[in-house]
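Mind folding the following:
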Amino acid sequence: MADRLRHLSGSGRYAFRNVRLRCSLGTKLRLQPSGQLSHDEDGSFLGSGDFWFQTITTLADLGRVLERFRASRTQTVETTVLARDLREHFDVVAELHREYSGERRPTSTVMGVADLALPDQLVEIGPVVRLDLPQ
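Next comes the predicted model:
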């Protein structure tokens, strides 16, 4: 388990700078990356105006973060999704979240927001992952 927690900063521009760890007492180790958004490995924003593309790219980024810590989607116990124009995009969020999560779906809070960090950003997703659960 300790090996998963080493070298948190990664390397290069895509250095997992948005990852933080929370460890609780006992045997439960939690990985809680900051909310992720649609970007490439150089940190450039992707998918301006395309909610579906931004969501797919954001989920792929979450997958890379989990791989970095040798964790899997099945260890995700909770997600928070922030979405602009939620009423318009709720079905997309629900469908893609279901596809990403598979059989073992985490609890999820989906909130509509007026704005996000970047002007063209339409979605942000943040997970809570239990590293002590089986993969």
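
Please count neighbours and contacts with C-alpha atoms only from this point.
Fine.

So which elements touch the longest helix seen in the chain?
Secondary structure assigned by DSSP state H gives helix 51-68 as the longest helix of the chain. With contacts taken as 3 or more CA pairs under 8 Å, 6 or more residues apart in numbering; DSSP states H and E, helix 51-68 sits against helix 86-101, strand 123-130.

Try it again at 7 Å.
strand 123-130 (3 or more CA pairs under 7 Å, 6 or more residues apart in numbering; DSSP states H and E).

so the strand it packs on versus helix 86-101, what angle?
Per axes from the mean of the first three to the mean of the last three CA atoms, to 10 degrees, the angle that strand 123-130 makes with helix 86-101 is 40 degrees.

the inter-axis angle of strand 123-130 versus helix 51-68?
30 degrees.

name the helices or strands packed onto strand 123-130?
Against strand 123-130 (3+ CA pairs under 7 Å, 6+ apart) you get strand 29-33, helix 51-68, strand 76-84.

quick one: which of these is nearest Y100?
helix 51-68 (7.2 Å; CA to CA).

any idea of the angle that closest one forms with strand 29-33?
Going by the same axes, to 10 degrees, helix 51-68 makes 140 degrees with strand 29-33.

how about this one, so we can line them up?
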Amino acid sequence: MSIDFSKAAGVHDDALRLRAERTKVLASNIANVSTPGYQARDVDFAASLRSALGDDASGGGSGDGFGGGLALDTGAEDTLYRVPYHPSQDGNTVELGVEQAAFAQNALDFQTSLTFVTMKLKGVAKAIAGQ
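As a prediction, this is how the structure comes out:
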């Protein structure tokens, strides 16, 4: 009898992968805070997770509580452009405080999923050891 570790981790396997991808997008936004014309992007985590899990149920626009909201980027499946509270004169839509807050929240959510995976794997290890 074999153990399927992807099932042992549950939804957290996909959540960790998506959080890592969102970290890259948010870091790119922060790195381009002074780039004229740069459009801040974000990932619709809920839609991406539904897609990763194979759930075809359509959800409304996400809106992560940061910025003026998110607008669909037709170039990528679940990547969205962030609508700024205060657009700049040079066309850059990155607002450093908004991006830092989103980055920090994403890091906390990543750590939470990682903790769940660790706990589940410890439980599997105990089951294998017969404890």
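
Superposed, how do the two chains score by TM?
For these two chains in superposition, a TM-score of 0.31 is obtained (TM-score structural alignment, normalised by the length of structure 2); 68 aligned residues with a CA RMSD of 4.7 Å.

returning to what we had before: arrange the helices and strands packed on strand 123-130 of structure 1 in CSV, one row each, with distance to V113 of structure 1 and mean neighbour count as further columns.
Conversion of those to CSV gives the following (distance: least, CA to CA, whole Å; neighbours: other CA atoms under 10 Å):
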stretch, distance to V113 of structure 1, mean neighbour count
strand 29-33, 20, 21
helix 51-68, 14, 19
strand 76-84, 5, 20
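
Going by secondary structure, S6 of structure 2 is in what exactly?
In this assignment (DSSP states H and E), S6 of structure 2 forms part of helix 5-9.

For whatever helix or strand comes next after that helix, which residues meet the burial criterion?
Sequence-wise, the next helix or strand downstream of helix 5-9 of structure 2 (DSSP H and E) is helix 12-31. By 16 or more other CA atoms under 10 Å, the buried positions in helix 12-31 of structure 2 come out as 12-16, 18-19, 22-23, 25-26, 29-30.

In the strand or helix carrying R50 of structure 2, which residues are buried?
Using DSSP H and E, R50 of structure 2 sits in helix 45-53. For helix 45-53 of structure 2, a neighbour-count test (16+ other CA under 10 Å) marks 45-49 as buried.

Please apply the same query to stretch 89-98 of structure 1.
So stretch 89-98 of structure 1, judged by 16+ other CA under 10 Å, has buried residues 89, 93, 97.

Excluding chain neighbours, what is closest to the first one?
For H89 of structure 1, the nearest residue in space outside its immediate sequence neighbours is F51; the separation is 7.4 Å by CA to CA, 6 or more residues apart in numbering.

measure that neighbour to R98 of structure 1 for me?
16 Å (CA to CA, to the nearest Å).

How about R30 of structure 1?
22 Å.

report the angle between the axes of the longest helix along structure 2 and helix 12-31?
In structure 2, taking DSSP H as the definition, the longest helix is helix 96-129. Relative orientation of helix 96-129 of structure 2 versus helix 12-31 (the same axes, to 10 degrees): 160 degrees.

what's the spacing between I56 of structure 1 and L21 of structure 1?
On the measure of CA to CA, I56 of structure 1 and L21 of structure 1 end up 24 Å apart.

who's in contact with L59 of structure 1?
Going by CA atoms under 7 Å, 6 or more residues apart in numbering, L59 of structure 1 touches no other residue.

Next, the buried residues of the longest helix of structure 2.
Residues 98-99, 102-103, 106, 110, 113-114, 116-117, 120, 124 are the ones in helix 96-129 of structure 2 that count as buried (16+ other CA under 10 Å).
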